[in-house]
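Student: sequence plus predicted model, see below.
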Amino acid sequence: MTGIHTEASARSPQALGLMAEPSAADQAAAVAPVDAQWWTALGDSRLNQLVESALADGPSLKVAEARIRKAWAMAQVSEAADGPQVNGQATANRNHAPANGLIPPPIAGNNYNTAEARINGSWSLDLFGKHRAALDAAVGTARAAQADRDAARVLLASNVVQAYVQLSRWQEQEAVAERAIAQREHTLKLVRDRYSAGLDTTLEVRQSESGVPEARVQLEQVREQKHLAQNALAALVGQPGNGQNLQAAPIASLKLPQFPQQLSASLLGRRADIVAARWRVEAADRSIAEAKAEFYPDINLTAFIGLSSIGFNNFAKGNAREWGVGPALSLPIFDSGLLRANLRGKSADYDVAVEGYNQAVINAVHDVADQIASAKSAYAQLPEQRKAADAAQSALDIANQRYAAGLGTYLNVLSAETNVLTQRRQSVDIEARILQTNAALAQALGGGYSDPEPSAAAIDTAASQKKAS
């Protein structure tokens, strides 16, 4: 085993720029930063039902559950290898002995019957921990599968909330587009009245007439996006044929859940994907221990008892009994480098698992940092956007008044009207973005996940010190 060792080491929280310990003000939040049903804080019963439906019937979660069952079954296979094994066998044969073979007369050259029944037992003492290591590796794999399932649940809940907010956004945009049509129809009537009074020309009439169908085209485009959002949400909740019946609550009625916006080391235990990666590291570590144990002897206790006879009529006689008991030793002497190659492979698997863990941690910290930055930006934009929308509406009112009084041109009205529609759409987009960013932040912070059975090894520190002897 000399010269075979692992090379990867896990990143520490400090190396990632995370606070090792939360401040006193944040300690309570650090214990449970996100509620396991965080979406209920938005205060919409329809959304709650959709999320619950998705989590109950999602095919991706069913696949994850099947993988968990398989992983635990493999753990039971490994556990069984550490216990006593008993099996039975029975044979009955009609044979012909060669005349010039090893079998002496009177059987030689004649037909004869043999019968045998035996119960065999064995028990591997596992003095060097090979079976225990294999079981621990299988348990680690099963725990990783469970964490993967929980990560899928968190992702699915976040996707449903974001799809729901997206549908609400397009519903609001549809209302804006309908208001735009009504506004342009009102402007067209005003232009026609002025044309009839001789205050405008045919040019203003034609310009105003083109605005109505243009607004209707925009409405149809928005409705297309709304239908696509309905279909996406319906697919997430497992009802793809019911998309057109789905409706979302207005954005203004959805409350904003509050999440902690500080990065701390507790994040590493609050994300199911990181916990899954951690369990894979532990499983890989135990696989190395199993590979090392292959270099040592296998010591088994074996025993058998049964009946064996030549001739069926002798099978039940007392002198047909046989039995045996004793130890068995198996020791690798020369294998052309097979065991060393296996150990090198397990060590490489460990390095892969550790670097996978490191990448999962980096991605998690990056994800949280991005969502916090986006949330802060969206919050800062909203009041400014509302001011811009109010100013645009005021400018349109003034432009309409001046145009009606003959003091302004239609181009002034058209420009002000376009600005109002743009500001309305942007206001809806920012409000939706705030909600979607909060949903993404809830997912990034772990979605309320907590590891029910933490891994036995402290991966963040022990992995960096791991060296194979």
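Tutor: Nice, thanks for sending it over. Residues are numbered from 1 along each chain as shown.
Student: make it CA atoms for all contacts and neighbour counts henceforth
Tutor: Fine.
Student: I119: what secondary structure?
Tutor: With DSSP: H, G, I helix; E, B strand; the rest coil as the basis, I119 sits in strand.
Student: same question for P98.
Tutor: When classified by three-state DSSP, P98 comes out as coil.
Student: count the neighbours of it for me.
Tutor: The local packing of P98 (other CA atoms under 10 Å) involves 14 other residues.
Student: how much space separates it from P105?
Tutor: 10 Å (CA to CA, to the nearest Å).
Student: and A229, by the same measure?
Tutor: 90 Å.
Student: more crowded one of the two?
Tutor: Taking other CA under 10 Å, A229 and P105 do not tie; A229 has more neighbours (24 against 12).
Student: work out for me the element the more buried one sits within.
Tutor: Using DSSP states H and E, A229 sits within helix 202-236.
Student: which strands or helices does the next helix or strand after that helix pack on?
Tutor: Downstream of helix 202-236, the next assigned helix or strand under DSSP H and E is helix 272-293. Counting contacts by 3 or more CA pairs under 8 Å, 6 or more residues apart in numbering; DSSP states H and E, helix 272-293 packs against helix 130-196, helix 338-404, helix 459-465.
Student: so what's V212 up against?
Tutor: Residues near V212 by CA atoms under 8 Å, 6 or more residues apart in numbering: I181, R184, E185.
Student: same deal with N113?
Tutor: Residues in contact with N113, defined by CA under 8 Å, 6+ apart, are A92, N93, R94, N95, I310, G311, F312.
Student: what do you get for A289?
Tutor: Counting by CA under 8 Å, 6+ apart, A289 touches G129, K130, A133.
Student: let me know how buried T437 is, in neighbour terms.
Tutor: 20.
Student: what do you get for the one 5 residues further on?
Tutor: In terms of burial, A442 registers 28 neighbours under the definition other CA under 10 Å.
Student: just the one 4 residues further on next, same as before
Tutor: With neighbours defined by other CA under 10 Å, the count for G446 comes to 27.
Student: another one to put next to it:
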Amino acid sequence: MKSAFFDRKPNVAIGARRAEAHRLSLPSQALILAAVMSSLAGCASRAGIEPSGHIAEAGDLQASRSLVRELREASAWPATDWWRGLGDPQLDRLIDEALAGTPDLAVADARARDAEAATSSARAARGPALDGNTSAAVNRRSNQAWPLDLGGGRNAFVRDSAVNLSWDLDLWGGKRAAWEAAVGRAQAAEVDRQAARIELSTAIARAYVRLGYVSARHDIATAELARARNLLDLARQRSRSGIEDQLQVRRAEGDSATAEQEIARADREIGSARIALAILLGKGPDRGLEIARPSLLRPAAVTVPPNLPSDLIGRRADIVAARWRVEASGRDIDAAKAEFLPNISIAGLAGFSSLNAGSLIGASALTYRFGPAISLPLFDGGRRRANLADRDAAYDLAVAQYNKTLVAALNTVADRLGNLRSLAKQVEAQQRATDAANAAWSIAETRYRAGIGSYLEALSVRQQLLAAQQRMASLNAEQVDLSLQLIEALGGGYRPDPQDRRAVKPAPVKDPA
């Protein structure tokens, strides 16, 4: 670094000053120095280091054939409070309680605050810095190197009080680029915070549906146990009468034991579902016990909104956050490239220095220094090139993660829609099977009460009905769960700020020179 300063020292300093002749003016010195540095600008080179990542565009992802039916039946995007459309007040209260604050949200909030603090730090680095200091020290010069008449062999008490000014002019925008990178990461952290709320609300709704399903399965298992025990009693009676052998008794005992096992399994899963909800609410396990049994929910009526997949980029929080990180990485490259170029900073000092405490404040003790300092990177062992290569790799990584997120998001939507179409057909067929089994049970029960059919026949038909009801409950729960997953895949009601919707695709970083 070479600098040119206005310099004034106090007249109490010990030692002789040598006169300087033919001193060039300050502007002349600065111009000559700048010209020399410009001629040497190629000493620290960044040639051959460029990022290779390319952002995938929504139009490049083919989806029209997979979503042709849904695009003809396009609907609105999920609402911000989409869960209220499910019509369950208890679920509304649970999600409101969770969004008021849980450990998961606290983690996302802390990360957002940390990123905002980094933004403030980067912004402060762009401005001037002013520091004050005062000191007092004992100084003794060797009388072997300094004659006695020039202060050698004596102790000197030096007192200083000064204010220091420093300001990097940031000619090529390196510090501004670093600040913009920090802003981008703060934006990404803020979007991550909103994504955490969406993920939490969806997880609670899915756990709630799970609790309702295992409760229904417990009811069916209880009914099956009652049927199996009735069949066992009948088999034992018939065996004692010599009508049946022990084979039917043993089979009925096995059915009864299986039903008891299913009840125990349903009880365990009910407990696990309640604990899962307590965890999501950020509470202890007793909170889960306070949740009333959920009513069976109907699947949310969700279809693909218009302009998919292009609008999906702005509706999925994870895609928006990934895009902000790409932009931040692009600005990091700008900041790294600016380090290869000459720069000018302003430095100044003003204060008092004296060997006499009584004369510390006064014109004779005044000292100041002020002027520009011009720096040029000449040789650093490859540190700047390595730093730029690292920033380029980080940019390529951010682009790859963005592309991966975008591709996964669009395919997830298509997968959820395909599964829902298949489930709709399965539910329709299973409903017919359940209706038929229910009708058969009614006929069998009527025949038995009229004395035409046997009780054994009625119990056998009852088993078919319970099995059909079990499959129906499972398909209904899966259908509701998939509709919730589709809501999440479509962004979960995320509404970006106008600033988030701007085109943040970083252009190739230009040479600031």
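Tutor: Good, I have the coordinates. The shown structure was predicted, so the numbers you read here are calculated from the model rather than taken from an experiment.
Student: quick one: the strands in the stretch 1-150 of structure 2?
Tutor: Taking DSSP state E, counting those that start in this stretch, the strands of the stretch 1-150 of structure 2 run over residues 2-3, 6-8, 129-140.
Student: show me how far the shortest one is from its chain's centre.
Tutor: So that's strand 2-3 of structure 2. When C-alpha coordinates are averaged (CA atoms, centre = their mean, to the nearest Å), strand 2-3 of structure 2 and its chain have centres 45 Å apart.
Student: helices and strands around it, which ones?
Tutor: strand 366-375.
Student: and the strand it packs on, which stretch of structure 1?
Tutor: On structure 1, the counterpart of strand 366-375 of structure 2 by TM-score structural alignment is residues 321-330.
Student: re the thing from before, the strands of the stretch 1-150 of structure 2: which one's closest to T446 of structure 2?
Tutor: Of all these, strand 129-140 sits nearest to T446 of structure 2, with 93.6 Å by CA to CA.
Student: superposed on structure 1, where does that closest one end up, distance-wise?
Tutor: Compared with structure 1 after fitting, strand 129-140 of structure 2 deviates on average by 1.1 Å (mean CA distance after the TM-score superposition for structure 1).
Student: counting by contacts, list what that strand packs against.
Tutor: strand 155-168.
Student: got the angle for the strand it packs on vs strand 366-375?
Tutor: 40 degrees (axes from the mean of the first three to the mean of the last three CA atoms, to 10 degrees).
Student: Provide the aligned range in structure 1 for strand 155-168 of structure 2.
Tutor: Counting by TM-score structural alignment, strand 155-168 of structure 2 sits on residues 111-124 of structure 1.
Student: outside of stretch 329-339 of structure 1, which residues touch it?
Tutor: Applying CA under 8 Å, 6+ apart, the contact partners of stretch 329-339 of structure 1 are A291, E294, F295, Y296, P297, D298, I299, N300.
Student: let's see that with 6 Å instead.
Tutor: Defining contact as CA atoms under 6 Å, 6 or more residues apart in numbering, one finds that stretch 329-339 of structure 1 is touched by P297, D298, I299.
Student: likewise for stretch 29-39 of structure 1?
Tutor: Counting by CA under 6 Å, 6+ apart, G447, G448 sit against stretch 29-39 of structure 1.
Student: same deal with stretch 274-288 of structure 2?
Tutor: By CA under 6 Å, 6+ apart, stretch 274-288 of structure 2 touches A98, T102.
Student: stretch 60-79 of structure 1 too?
Tutor: L135, A138, V139, A142, A145, Q146, R149.
Student: that stretch against structure 2, how far on average?
Tutor: Mean deviation for stretch 60-79 of structure 1: 0.8 Å (mean CA distance after the TM-score superposition for structure 1).
Student: residues in structure 2 aligned with that stretch?
Tutor: Using TM-score structural alignment, stretch 60-79 of structure 1 corresponds to residues 104-123 of structure 2.
Student: circling back to that earlier point, which one of the contacts of stretch 329-339 of structure 1 is nearest R223 of structure 1?
Tutor: Closest approach to R223 of structure 1 among the contacts of stretch 329-339 of structure 1 (CA to CA): D298, at 71.1 Å.
Student: about what we covered before: what about the match of strand 366-375 of structure 2, how far off from structure 2?
Tutor: Per aligned residue, stretch 321-330 of structure 1 averages 1.3 Å (mean CA distance after the TM-score superposition for structure 1).
Student: now stretch 207-220 of structure 1
Tutor: Once the two are superposed, stretch 207-220 of structure 1 sits an average of 3.0 Å from its aligned residues in structure 2 (mean CA distance after the TM-score superposition for structure 1).
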